[in-house]
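# let's see this in three dimensions:
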Amino acid sequence: MTASCPKPIGDKRLTFHNLDWSAFQQIKTLLAPNTRARFTYDHGTLEITQALELHERYARMIERFIQILVMEMGLKLKTMGSTTLDREELDRSAEPDNGYYIQNYALVADHEINLSQDPAPDLIVEVDITHTDLNKNRLYAAMGVPEFWRFNGKNWQILTLTEGEYVEQDRSPTFPIVTKSDLYEFLKVALNDEITAEINFRQLVRTRVQA
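All right, here's what the predicted structure looks like:
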């Protein structure tokens, strides 16, 4: 089952090739203060993404989906949003749509994240409605992100890190009580009525937690 929605353009992308880390940082320093774009860099390739309305709505609704699950399941959460994940030693950098610490919450709750000492976020979410030239699976696997969700406007991929590579799963190991169809239904309703979508989903999760 897939989300019942059209496939319009959800984001604009501009790609640069053959840039070293210094050039990437210079471009980012120049452009970042004047744009809401996100910057992703992987071994010389820089992708600048400007999210349009549908991209932003999906990203925010998936975040709400996660927050409801965390609250109703009695978990803890540190939300990173699109915080820059710079890993110069890996020649990689990313600004995901959403990043979260859940399993490792206690390790990072009381301080600002330093990726040279702290673990990578437990869960990263990316909405990629239009084509990306970057291999984001390889990028986040190299960063050691245990769970990576990708949503392209129709399909939800749940990827878990196994021996340095992502393996697609039917359910999230973080939130095993929900299925892919639960997210699709939540997004379908939320695109028309966010409050009803939250009420319905929250009740569904409570029922399953109490079962």
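
# every contact and neighbour count from this point should use C-alpha atoms.
Fine.

# tell me the centre residue of this protein?
Val125 (1.3 Å; CA atoms, centre = their mean).

# three-state assignment of that one?
strand (DSSP: H, G, I helix; E, B strand; the rest coil).

# so it makes contact with Asn152?
No. Taking contacts as CA atoms under 8 Å, Val125 lies outside contact range of Asn152: 11.1 Å.

# chain center to the longest helix along the chain, what's the gap?
In terms of residue count, the longest helix belonging to the chain (DSSP state H) is helix 53-72. With CA atoms, centre = their mean, to the nearest Å as the basis, helix 53-72 stands 10 Å off its chain's centre.

# ok, then the element right after that helix?
Next helix or strand after helix 53-72 toward the C-terminus (DSSP states H and E): strand 78-79.

# before we move on, back to that, give me the helices and strands touching the longest helix of the chain, please.
strand 123-127, helix 180-190, helix 194-210 (3 or more CA pairs under 8 Å, 6 or more residues apart in numbering; DSSP states H and E).

# just the residues contacting the shortest one, thanks.
Counting by CA atoms under 8 Å, 6 or more residues apart in numbering, the neighbours of strand 123-127 from elsewhere in the structure are 55, 58-59, 96-102, 145-153.

# for Glu112, the count of nearby residues, please.
8 (other CA atoms under 10 Å).

# got it, and Leu139?
For Leu139, using other CA under 10 Å, the count is 20.

# Asn34 too?
Asn34 has 8 nearby residues by other CA under 10 Å.

# likewise for Lys180?
18.

# contact partners for it?
By CA under 8 Å, 6+ apart, the neighbours of Lys180 are 156, 170-171.

# quick one more, to check against the first:
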Amino acid sequence: MLLELQRIHVPSGQRVILQDISWQEFETILDELGDHRRVRLAYDDGLLEMMIPLPEHEDDKEIIGDLIKALLEELDIEFRSLGSTTFKKPTTQGLEPDQCFYIQNEATIRGKKRIDLAVDPPPDLAIEIDISSRTHPSIYEALQVPELWRFDQGNLQINRLNFGKYQEVLESPNFPGLDLKQMIPHYLKESKTLGRNKVLKAFRQRVREQIQLS
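I've put the predicted structure just below:
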């Protein structure tokens, strides 16, 4: 399997689809590629997708993650950010979000070095940047992630899990009362010209003003 993987070329921003991959083969691929790798994986009942993100994708992911961390800090909410951790539902689904956060369930997994969805809750919020990757809502639904954000062409779509299926909503269940559909894309765009630090300071001030009005 390792020799076969070494022969597979995945261009940045492109996807390679492998069919009829068993769960054991998926687990083997994860082990052989290791934790420190560029390639991202998504597995759905025998179908394996491999993708290497573009720099633009990674840049947006980091800024959005920083904005959410700043928001949680301003709200004085404990959280744990687990980035692109591999989450699995043996023996059918597995994926690695662009970014994810434990918020409501932070205390439940606090200090844990390994997350096992057989006994641990899924992340409260998962984030996908649809620049060079393809979001897999059906896998997130199978993993029972309560909230999924999708960024596509500068727009933020907020999805809430409702009876096992995602429903698009106007307001984040994790951050009620905040117009994040407008705020997050705005400050993400501003970061392209103003820089990260100035944008984070401005965003924190905006959040404080919102809190005072609520």
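
# hang on, the earlier thing: next step: the contacts of strand 123-127 of the first structure restricted to helices.
55, 58-59.

# just give me the closest of the residues you listed to Ala106 of the first structure.
Of all these, the one with the least separation from Ala106 of the first structure (CA to CA) is Ala59, at 25.3 Å.

# wait, isn't the closest one in contact with Asn98?
Yes. At 7.4 Å, Ala59 of the first structure counts as touching Asn98 under the criterion of CA under 8 Å.

# how much space between the residue in the first structure sticking out farthest from the centre and Ile66 of the first structure?
Using CA atoms, centre = their mean, the residue of the first structure lying farthest from its centre is Ala211. It sits 29.3 Å away. Using CA to CA, to the nearest Å, Ala211 of the first structure is found at 20 Å from Ile66 of the first structure.

# then Ala51 of the first structure?
Applying CA to CA to Ala51 of the first structure and Ile66 of the first structure gives a distance of 20 Å.

# same deal with Ala106 of the first structure?
On the measure of CA to CA, Ala106 of the first structure and Ile66 of the first structure end up 18 Å apart.

# more neighbours, the two?
In this view Ala106 of the first structure and Ile66 are compared by other CA under 10 Å, and Ile66 has more residues nearby, 15 against 12.

# what residues of stretch 39-47 of the second structure count as buried?
40-47 (16 or more other CA atoms under 10 Å).

# ah, wrong one, I meant stretch 123-132 of the second structure
Applying 16+ other CA under 10 Å to stretch 123-132 of the second structure flags 123-129, 131-132 as buried.

# that older thread, dump the ones in helices among the contacts of strand 123-127 of the first structure into CSV; add distance to Glu198 of the first structure as well.
Below are these laid out as CSV (distance: CA to CA, whole Å):
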residue, distance to Glu198 of the first structure
His55, 19
Tyr58, 14
Ala59, 15
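
# which among those count as buried?
Buried among those (16+ other CA under 10 Å): 55, 58-59.

# list the contacts for Glu168 of the second structure?
By CA under 8 Å, 6+ apart, the neighbours of Glu168 of the second structure are 157-160.

# between those residues, which sits nearest His186 of the second structure?
Among the contacts of Glu168 of the second structure, and counting by CA to CA, the member closest to His186 of the second structure is Gln157, at 13.7 Å.

# any idea how far the nearest residue to the closest one once chain neighbours are set aside lies from Gly94 of the second structure?
Spatially, and ignoring its direct neighbours in sequence, Gln157 of the second structure is nearest to Arg150 (5.1 Å; CA to CA, 6 or more residues apart in numbering). To Gly94 of the second structure, Arg150 of the second structure is 18 Å away according to CA to CA.

# more crowded one of the two?
Gly94 (24 against 18).

# whichever strand or helix holds that one - contacts with which helices or strands?
Assigned by DSSP H and E, Gly94 of the second structure belongs to strand 93-95. Under the contact criterion of 3+ CA pairs under 8 Å, 6+ apart, the helices and strands touching strand 93-95 of the second structure comprise strand 40-44, strand 87-89, helix 137-143.
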